[in-house]
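K.L.:
pasting the structure only:
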């Protein structure tokens, strides 16, 4: 296991950081051992569309995809490349403005291996971390002190070492996102650097947005300040 800590990933916030775009628009970064970029995209239901060199070109392709949509993009861009980590080759997959598909994707991806992901939805304060082993969610959290999974406390000591507080409020002088990067490195042995992101060759593909489920009616349940509950049932033809 490496000795990475939050301070090692302070570069993600710098004005020249290639990762600032991802923090602004939202991202999901996934690391999986022993699965190739092509296999990862295939599991996500993505048809590879070619290779682009470097993060700048990946960002440009993402912007073209967004600007080419009249209203809301029906797909998001994924880029995947091979990196070195603990035990051999890993795949790093980076998605802007979304994730790689269904909630069961990480379970399938981690079957027989290890997969770690962390994400942000951009400007809103929602940041997630997931660690899967052999198809099982071991530890997951939005707030480090509120964890779920089959072994929610297994990473507690490592979380403290990288700068996260597993039992209370986060220290204000520690960048929790940088600490999450360090936690992912501790689990995978993959050191994500500016050079790695800017020089990698990414196999790209478009991840289709899942269609919204069809519906005929909804029920709105409202409770006022006095504890009185009101139910309103609306049919689709009333909208």
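P.N.:
Thanks, I have the structure now. The structure displayed is predicted, hence computed values, not measured ones.
K.L.:
when you work out contacts or count neighbours from here on, use the C-alpha atoms and nothing else.
P.N.:
Will do.
K.L.:
quick one: contacts for the residue nearest the centre of the chain?
P.N.:
In the chain, the centroid-proximal residue (CA atoms, centre = their mean) is residue 28; its distance is 2.5 Å. Residues in contact with residue 28 (CA atoms under 8 Å, 6 or more residues apart in numbering) are 93, 94, 95, 96, 97, 98, 99, 100, 117, 118, 119, 120.
K.L.:
cool, and residue 107?
P.N.:
Here residue 107 is in contact with 132, 134, 135, 136, 137 (CA under 8 Å, 6+ apart).
K.L.:
and the two most separated of these?
P.N.:
134 and 137 (8.5 Å; CA to CA).
K.L.:
if you count surrounding residues, which of those two has more?
P.N.:
Taking neighbours as other CA atoms under 10 Å, residue 134 and residue 137 compare with residue 137 leading, 20 against 16.
K.L.:
any idea how far residue 197 is from residue 80?
P.N.:
Between residue 197 and residue 80 the distance is 11 Å, computed by CA to CA, to the nearest Å.
K.L.:
alright, now check it against this:
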């Protein structure tokens, strides 16, 4: 029996306030957390951390200096994937940072920055395949902007290119949709327990701070 494809229903928890606001979550195939951190040129810390208040506060304190972003990376149990998480960061959706990470592998990231800011990013072997704002899913960039159209339709993204602001359904669970689309690309089901039970190799990386993030 074929397993059902993930939908927003599977990720209702993600739109319920469980995640940090803002957050950025990245999945990378075939790299260890140490290899991932090396590719983003992060200065790692000796002690691992959980995604708790200390992680959150450290992220915000570092971001407030305007010098670097804080990120944690952990192995997904039983899988050949690393999960990276940022609280108040955008490293995972910054092409300049993720294109080198994607060499020889696949990177899938999504982001919610508060105040209606969202991003979904997919890169493969140095090529940005898809990059779009989930709130305006008709406006997609990358070398294969239509590669996931069928999945996006099934998940429920609004793909109309002629919709006015008044037509946009702002109640659509965009965070859950990003999680579902990411799972379709990676096969990794992210759960609250997966995030809460991991200890993360943590560090800080200097990256560009795009004005639209």
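P.N.:
Happy to help now that I have it. Source: prediction; values computed, not measured.
K.L.:
ok, back up a step: distance to residue 72 of structure 1 and secondary structure added to the contacts of residue 28 of structure 1, as JSON lines?
P.N.:
Converted to JSON lines, the contacts of residue 28 of structure 1 look like this (distance: CA to CA, whole Å; DSSP: H, G, I helix; E, B strand; the rest coil):
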{"residue": "93", "distance to residue 72 of structure 1": "23", "secondary structure": "strand"}
{"residue": "94", "distance to residue 72 of structure 1": "20", "secondary structure": "strand"}
{"residue": "95", "distance to residue 72 of structure 1": "17", "secondary structure": "strand"}
{"residue": "96", "distance to residue 72 of structure 1": "14", "secondary structure": "strand"}
{"residue": "97", "distance to residue 72 of structure 1": "12", "secondary structure": "coil"}
{"residue": "98", "distance to residue 72 of structure 1": "13", "secondary structure": "coil"}
{"residue": "99", "distance to residue 72 of structure 1": "16", "secondary structure": "coil"}
{"residue": "100", "distance to residue 72 of structure 1": "18", "secondary structure": "coil"}
{"residue": "117", "distance to residue 72 of structure 1": "25", "secondary structure": "strand"}
{"residue": "118", "distance to residue 72 of structure 1": "24", "secondary structure": "strand"}
{"residue": "119", "distance to residue 72 of structure 1": "21", "secondary structure": "strand"}
{"residue": "120", "distance to residue 72 of structure 1": "19", "secondary structure": "strand"}
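K.L.:
which stretch of helix or strand covers residue 132 of structure 1?
P.N.:
strand 127-133 (DSSP states H and E).
K.L.:
ok, now residue 103 of structure 2?
P.N.:
Taking DSSP H and E as the definition, residue 103 of structure 2 sits outside all helices and strands.
K.L.:
just the helices from structure 2, written as ranges.
P.N.:
Ranges of helices within structure 2 are 33-39, 53-64, 95-101, 149-155, 174-186, 192-197, based on DSSP state H.
K.L.:
which of the contacts of residue 107 of structure 1 sits closest to residue 183 of structure 1?
P.N.:
residue 132 (13.5 Å).
K.L.:
picking up where we left off before, alignment lookup: the residue nearest to the centre of structure 1 to structure 2.
P.N.:
Using TM-score structural alignment, the equivalent of residue 28 of structure 1 in structure 2 is residue 24.
K.L.:
residue 162 of structure 1 too?
P.N.:
Aligned partner of residue 162 of structure 1 by TM-score structural alignment: residue 155.
K.L.:
hmm, its match is touching residue 177, no?
P.N.:
Yes: Residue 155 of structure 2 is within contact range of residue 177, at 6.4 Å (criterion: CA atoms under 8 Å).
K.L.:
overlap of the contact sets of those two?
P.N.:
Each of 7, 8 lies in contact with both residue 155 of structure 2 and residue 177 under the rule CA under 8 Å, 6+ apart.
K.L.:
ok, those two, which is more surrounded?
P.N.:
Ranked by neighbour count (other CA under 10 Å), residue 155 of structure 2 and residue 177 place residue 177 first, with 25 against 19.
K.L.:
what lines up with the more buried one in structure 1?
P.N.:
By TM-score structural alignment, residue 177 of structure 2 lines up with residue 179.
K.L.:
grab the nearest non-local neighbour of its match.
P.N.:
Closest residue in space to residue 179 of structure 1, ignoring its immediate chain neighbours: residue 6 at 4.0 Å, by CA to CA, 6 or more residues apart in numbering.
K.L.:
which position in structure 2 pairs with that neighbour?
P.N.:
With TM-score structural alignment as the criterion, residue 6 of structure 1 matches residue 8.
K.L.:
now do the same end-to-end measure for stretch 147-160 of structure 1.
P.N.:
Calculated as CA to CA, the first-to-last residue distance of stretch 147-160 of structure 1 is 14 Å.
K.L.:
again with stretch 80-97 of structure 1
P.N.:
Terminal-residue distance, stretch 80-97 of structure 1 (CA to CA): 15 Å.
K.L.:
quick check: residue 7 of structure 2 vs residue 50 of structure 2, distance?
P.N.:
Using CA to CA, residue 7 of structure 2 is found at 27 Å from residue 50 of structure 2.
K.L.:
neighbour-wise, which of those two wins?
P.N.:
Ranked by neighbour count (other CA under 10 Å), residue 7 of structure 2 and residue 50 place residue 7 first, with 21 against 18.
K.L.:
I'd say the more buried one and residue 174 touch.
P.N.:
No: if you go by CA under 8 Å, residue 7 of structure 2 and residue 174 don't touch, sitting 11.2 Å apart.
K.L.:
check contacts around residue 17 of structure 1.
P.N.:
Contacts for residue 17 of structure 1 were tallied using CA under 8 Å, 6+ apart; they are 11, 194.
K.L.:
hmm, back to that, turn the helices of structure 2 into a markdown table, columns for distance to residue 19 of structure 2.
P.N.:
A markdown table is the format used below for the helices of structure 2 (distance: least, CA to CA, whole Å):
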| stretch | distance to residue 19 of structure 2 |
| --- | --- |
| helix 33-39 | 21 |
| helix 53-64 | 11 |
| helix 95-101 | 22 |
| helix 149-155 | 20 |
| helix 174-186 | 10 |
| helix 192-197 | 9 |
